[in-house]
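> Sequence first, then the predicted structure:
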Amino acid sequence: MSAIALLPAVALALAAPGAATDGAPGAGAAAPDPAASTPAAERASAVDAAEAVSPPQAPPEAPGRAARTPGDPLEGFNRFMFRVFRGLDKAVIRPLAMGYKTVVPKVLRSGLRHAFSNLGEPVVFLNDMLQLRPGRALRTFGRFAINSTLGVGGLIDVATPEKLPHRPNGFGDTLGFYGVKPGPYLFIPLLGPSTLRDLAGGTGDGLVLPTAVGSPFTRTDYRVGRAIVTGLDQRAESDTELTTLFDTALDPYATLRSVYLQSRTAEIAALKAPGRNLPGEAAAPDDPLADPLTDPLTDPAAEAAPPAAPAADPMADPLADPAPPVADSPAATGSDAPAAAPGLTRN
């Protein structure tokens, strides 16, 4: 980590409680003692009055102890790990990721990304079921089946254009869905930002396929190769965002922590909110599995509309009196001509 990047953290450390009083103007000069020119009796009465009025002072805080950030009790350790990551990223990870992006064609990189993502759909399906969301689990299964067959083993994402996009889900989300707190924030150089709950959930996600299927998911060469390919691909795809974070953020560590924690809080809240196919709930209007005969613009809470009035005669004159005209008899008009037909009166 460069010295310039450390300046925001140094500035925050210098702003700790007590720094302002050390630099207050006139703090080093002794103030004149008013007691030197006050009689002894007046001084004693003034001291008694001051002790009776002034509230008890709180004990001073221990020097050098800064306030902890809520949710990040291991901030010192995490900031050290973040500096390690900055050094590794600058020296090794980013050059390799940019080389991978330059050498490997975009079609091949996209195919590998889709294939590895498709291998994670069974984990998503399992967590959909654990969260009691059968409709979403069915969509996940449909996406996996389509991409595994028509998409040539997941190399081509055929399901997304068919309104079956990838929806990330894991054991960390399931734990949060059932009320498990995130725990302390963690930053691990090769994994990035996380929490204790998400770290345990990610470990569980990684054990599903090796336990259920076995080889090749248990082989070390496959696991290491997958980690390298996916890690380099993710670093190359997020290069613009990370460069902007490192170059413009006042405190890149705090900014990344805030974005991650807020994002995870919103994702867990969305899981708990009324959503698609939860028990006792109807499918959402944009659900591709909803009833195709149902109008998606119809308000399900609205009352039934009254029956429509019969349509008017399309041959009727729009300027005619809606009341039926009374035909004049020939005797009243004194004419032998027949009465005009309704709707054909002459102007």
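Arrived safely.

> Every contact and neighbour count from this point should use C-alpha atoms.
Noted.

> Next, count neighbours for V10.
Number of residues near V10 (other Cα atoms under 10 Å) recorded here: 11.

> cool, G192 as well?
13.

> Check the gap between it and T211 for me.
For G192, the distance to T211 (Cα to Cα, to the nearest Å) stands at 25 Å.

> Please enumerate the helices of this protein.
3-14, 19-22, 40-53, 75-88, 94-103, 106-119, 121-130, 134-149, 171-177, 196-212, 220-237, 239-248, 252-272, 330-333 (DSSP state H).

> Of all these, which one comes closest to Y185?
helix 196-212 (6.7 Å; Cα to Cα).

> how about the closest one: buried residues?
Of all the residues in helix 196-212, those buried under the rule 16 or more other Cα atoms under 10 Å are 197-199, 201-202, 205-206, 208-209.

> for comparison:
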Amino acid sequence: MSFSEFVIAMALAHTPATPTPPPTIADQPLDIVTIDVLDRRSSGAPAALSARAQLFGALAIAPGEAAQAEPSGTPAQAPWPVPLEPVPLEPTAPPPAFDEPLLPVDPLGSDAESVADPADGNEIVVTARPRPPKSDPLQELNADTFGVIQDVDQAVVGPVALAYEDAVPSPIRSGLSNFLSNLGEPIVFLNYLLQLKPGKAVETLGRFAINSTIGIGGLVDVAKRPPFNLPKRNNGFANTLGYYGVEPGPFLFLPLIGPTTVRDLFGRVVDLSVLPVAVGKPFNQLVYTLPAGIITSLDIRAEQDEQIQKLRDSNDPYTATRELYLQQRQAEIDALRGKAPEKSEDE
């Protein structure tokens, strides 16, 4: 035996029968229960892989453990997994088409904007209703009431008022209006006293005395003519409250009354209660209150017909009516305070 053959024989004698596998990446034991997984690399039965082999998968699988996991009679597989075939995806169904806008459309909203999609031609209407103003927190309810009253006015009240104006001669209409207006002079007088305006209170008392006597119970307004020159003025308890700084409160639009505020409504109730409480009959009986209310309402409706038509022709009749009423009432309060010239009923 030569020296080289001796060296080879010694090396083979000290070589272990089973080669030591290279160290894997996972050196720390894992306390995970072994589970059964489906090995897609072979067509055989599922192979039981240890948790460590499952954890590192194809990147760091231990070849020794993979070989032990193979059942007997099955050739060992390559340590690297065979790539899986791609699974075709089902086509996604298009979103359902809507014939109507996705957002609700408010026909009463004044700030509606439309956005058109050039891709499909659909139009989405986005409506933003402004917040009610501080003076009109019941705006939606008032607007609904306003709409109903306007319908009734166009169908019944307006035509009846114009028919009354055309059918009844002007002297008779003026006489009835002057008579009812003269009965309200004591209320105007009392409120001028409450407002500490004795001069206007004396003038009002003089008008009442002159028209009640010379004017035949108020049928003829003699006091406004020379030599008296005492104009007709409107005043009431609502004006007295406003004169002393009481705020008008929320705006209201009520049947049979129309535009008003909480302050004006309370003042109106007080004014209408003066004669029934102070005098009694016939001012507290239906035989007087019903015809007096109807005649007064028809006169006012006929006189304001032109203004009502202008408000209806505006872009927003309800808002225009509310703003006009509030401005006129504030102007009357300012006139009592001396901030604006006071207007008589004849102007």
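Cool, got the structure. Everything numeric in this text was worked out from a predicted model, so none of it was measured.

> Take the helices of the first structure and write them to a markdown table, including distance to D157 of the first structure.
Supplementary listing: the helices of the first structure in a markdown table, determined by distance: least, Cα to Cα, whole Å:
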| stretch | distance to D157 of the first structure |
| --- | --- |
| helix 3-14 | 40 |
| helix 19-22 | 57 |
| helix 40-53 | 76 |
| helix 75-88 | 32 |
| helix 94-103 | 20 |
| helix 106-119 | 6 |
| helix 121-130 | 13 |
| helix 134-149 | 6 |
| helix 171-177 | 24 |
| helix 196-212 | 21 |
| helix 220-237 | 17 |
| helix 239-248 | 23 |
| helix 252-272 | 24 |
| helix 330-333 | 83 |
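
> Just give me the match in the first structure for V246 of the second structure.
Aligning on TM-score structural alignment places V246 of the second structure opposite V180 in the first structure.

> do G215 of the second structure as well
In the first structure, G215 of the second structure lands on G151 (TM-score structural alignment).

> Repeat that for F283 of the second structure.
Aligned partner of F283 of the second structure by TM-score structural alignment: F217.

> what's the answer for V160 of the second structure, then?
So, by TM-score structural alignment, V160 of the second structure is matched to L96.

> what about the closest residue to its match other than its chain neighbours, neighbour count?
Nearest residue to L96 of the first structure, sequence neighbours excluded (Cα to Cα, 6 or more residues apart in numbering): L232, at 7.1 Å. By other Cα under 10 Å, 21 other residues sit near L232 of the first structure.

> Is it correct that L232 of the first structure is in contact with P95?
No: judged on Cα atoms under 8 Å, L232 of the first structure makes no contact with P95 at a distance of 9.7 Å.

> Give me the most central residue, the first structure.
Closest to where the C-alpha atoms of the first structure average out (Cα atoms, centre = their mean) is S263, at 3.8 Å.

> Tell me which residue of the second structure matches up with it.
For S263 of the first structure, the residue aligned by TM-score structural alignment is Q328.

> Tell me how far its match lies from V37 of the second structure.
Q328 of the second structure sits 87 Å away from V37 of the second structure, going by Cα to Cα.

> now for L193 of the second structure: what does it line up with in the first structure?
By TM-score structural alignment, L193 of the second structure lines up with M129.

> contacting residues around the residue lying closest to that match once chain neighbours are set aside?
For M129 of the first structure, the nearest residue in space outside its immediate sequence neighbours is A137; the separation is 6.1 Å by Cα to Cα, 6+ apart. By Cα atoms under 8 Å, 6 or more residues apart in numbering, the contact set of A137 of the first structure is 124-126, 128-129.

> now those residues as CSV including neighbour count?
As requested, the contacts of A137 of the first structure are exported to CSV (neighbours: other Cα atoms under 10 Å):
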residue, neighbour count
V124, 23
F125, 24
L126, 19
D128, 25
M129, 15
